[in-house]
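Peer 1: please work out how this folds:
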Amino acid sequence: MPTTPALVAVASGLALGLGLIVAIGAQNAFVLRQGLRLEHVSAVVAVCALSDLALIVAGVFGAGAALERVPWLVPAVCFAGAAFLLGYGALAARRALRPGVLLPDSAGARAGLAATVGTCLALTWLNPHVYLDTVVLLGSMASTHGEHRWEFAAGAGLGSIAWFTVLGFGARLLRPVFARPAAWRVLDGVIAVVMTALAVSLVLRGAGAA
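Peer 2: Modelled structure (predicted):
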């Protein structure tokens, strides 16, 4: 049976969506850590998935072209995102250097739902890469599928939902490894490095776009 254009569009959207999202980044690192801590996992997964869906829809509607007509927006988001990532990276470095606050069961005051959701939203919406990749690139690719662009968007959205669900709820399978304080120190050390590197890249991008 020949493959229909609609199925091709769905498969293409799924492949590109996963290709863009399955990478080490601020958002994925946060989801992984929340999953390991078993802390507000459902809310974090929902926020990430719904945010991605909103960005995908915006891209298909042509928001990417609108962004390109506002030259000051990208550098502004870059610098704001860099400041936030540096702060989050500093907190991760502090956790890595203080073993007494690393384990999920002995971490002292756990973050409330509002604080967790707020951090998740900031890591998502203050990252200009989501606009450049999800809105501009994915939106542009969707337009190449013509009348089947929404099937393409559905495939990309399905990829986001599947990835965040697996990452958030599947992280608990790694809890035996993270029963050791050293493992949490390594994870937080890696998160600190990733956040700092992303912040530097955002500053350079913002300076170049200014």
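Peer 1: when you work out contacts or count neighbours from here on, use the C-alpha atoms and nothing else.
Peer 2: OK.
Peer 1: what about the residue nearest to the spatial centre of the chain, which SS state?
Peer 2: Nearest to the mean C-alpha position of the chain, counting by C-alpha atoms, centre = their mean, stands Gln27 at 3.2 Å. At Gln27, secondary structure determined by DSSP: H, G, I helix; E, B strand; the rest coil is helix.
Peer 1: quick one, what contacts it?
Peer 2: Gln27 sits next to Cys48, Cys120, Leu123, Thr124 when contact means C-alpha atoms under 8 Å, 6 or more residues apart in numbering.
Peer 1: before we go on, could you also do this sequence so I can check it against the first one:
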Amino acid sequence: MFLDVFLKGFIVTISLIVAIGAQNAYILKLGLLKQHVGKAVLFCILSDILLISSGVLGLGFFIKDNQILINSIAIFGIIFLCYYSFLSFKSALKNESLKIDDEVKTNPLKQVLTLLFIFTYLNPHTYLDTILLIGGIGANIEDNLKLYFLLGSLLASSFWFSTLGFGARFLIPLFKKPITWKILDISIGLFMLFIAYSLIDIIK
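Peer 2: Below is the predicted model:
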């Protein structure tokens, strides 16, 4: 029984967070550029610990009923995602992300964490996935088994972000080619626009 609940938490969480989104795309890019990867991965894991735990403990019900809060986050998210999409397309056109070596200018840690904060906490999909969906499922599990569901979920999050951030370096030979960076930047831009468009349905 304990193992079943643990695996349920792992499978539910991994199936939701592997989808390409703003946060995952940015972690991948940091991994490729080898910039603040450990700190970025830790930020995402700690954020999931906070959000998923809050959902399992019942916070999802509050956010679900607060449409004004959801609308505010969605509107800000749409504006920011469209802006970041523009920057990605601009980067693809100007070849701003073509080098992966020790001479690449490293972005300040403050800038990296600020972007991660926006991608994480100002993205309504984050709350839908972690608090409402994962947390909602966990909240309906018997109290004496919730901890095992939570542990499975948090293990899935830790595994995914660590693999994405530190595993990206194995793709570096592929990204030595300028065309690959162009494809990544354009893909990220398109994903950002798609996510921004999907947020329109949340606004009521």
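Peer 1: can you give me the TM-score here?
Peer 2: The pair, once superposed, lands on a TM-score of 0.94 when counted by TM-score structural alignment, normalised by the length of structure 2; 203 aligned residues with a C-alpha RMSD of 1.5 Å.
Peer 1: show me where structure 2 has its helices.
Peer 2: Listed from the start of the chain, structure 2 has helices (DSSP state H) covering 2-17, 22-33, 37-56, 59-65, 67-94, 109-121, 124-127, 135-139, 146-167, 172-175, 178-199.
Peer 1: look up how far Ala83 of structure 1 lies from Val77 of structure 1.
Peer 2: When C-alpha to C-alpha, to the nearest Å is the yardstick, Val77 of structure 1 and Ala83 of structure 1 sit 10 Å from each other.
Peer 1: matching residues in structure 1 for stretch 182-196 of structure 2?
Peer 2: Stretch 182-196 of structure 2 lines up with residues 185-199 of structure 1 when matched by TM-score structural alignment.
Peer 1: do the same with stretch 126-138 of structure 2
Peer 2: Using TM-score structural alignment, the partner range for stretch 126-138 of structure 2 is residues 130-142.
Peer 1: chain center to that stretch: distance?
Peer 2: Taking the mean of its C-alpha atoms, stretch 130-142 of structure 1 sits 14 Å from the chain's own mean (C-alpha atoms, centre = their mean, to the nearest Å).
Peer 1: follow-up on the earlier one: the match of stretch 182-196 of structure 2 vs structure 2, mean deviation?
Peer 2: Superposing on structure 2 places stretch 185-199 of structure 1 at an average distance of 0.7 Å from its equivalents, by mean C-alpha distance after the TM-score superposition for structure 1.
Peer 1: show me what that stretch is in contact with.
Peer 2: 24-26, 29, 81-83, 85-86, 88-93, 95-97, 99, 102.
Peer 1: quick one, which of the residues you listed are buried?
Peer 2: Buried members of the contacts of stretch 185-199 of structure 1, counted by 16 or more other C-alpha atoms under 10 Å: 25-26, 29, 81-83, 85-86, 88-90, 92-93, 95-96, 102.
Peer 1: how about Cys48 of structure 1, what's its match in structure 2?
Peer 2: Taking TM-score structural alignment for the superposition, Cys48 of structure 1 sits opposite Cys44 in structure 2.
Peer 1: would you check that that match makes contact with Phe161?
Peer 2: Yes - applying C-alpha atoms under 8 Å, one finds Cys44 of structure 2 in contact with Phe161, separated by 7.1 Å.
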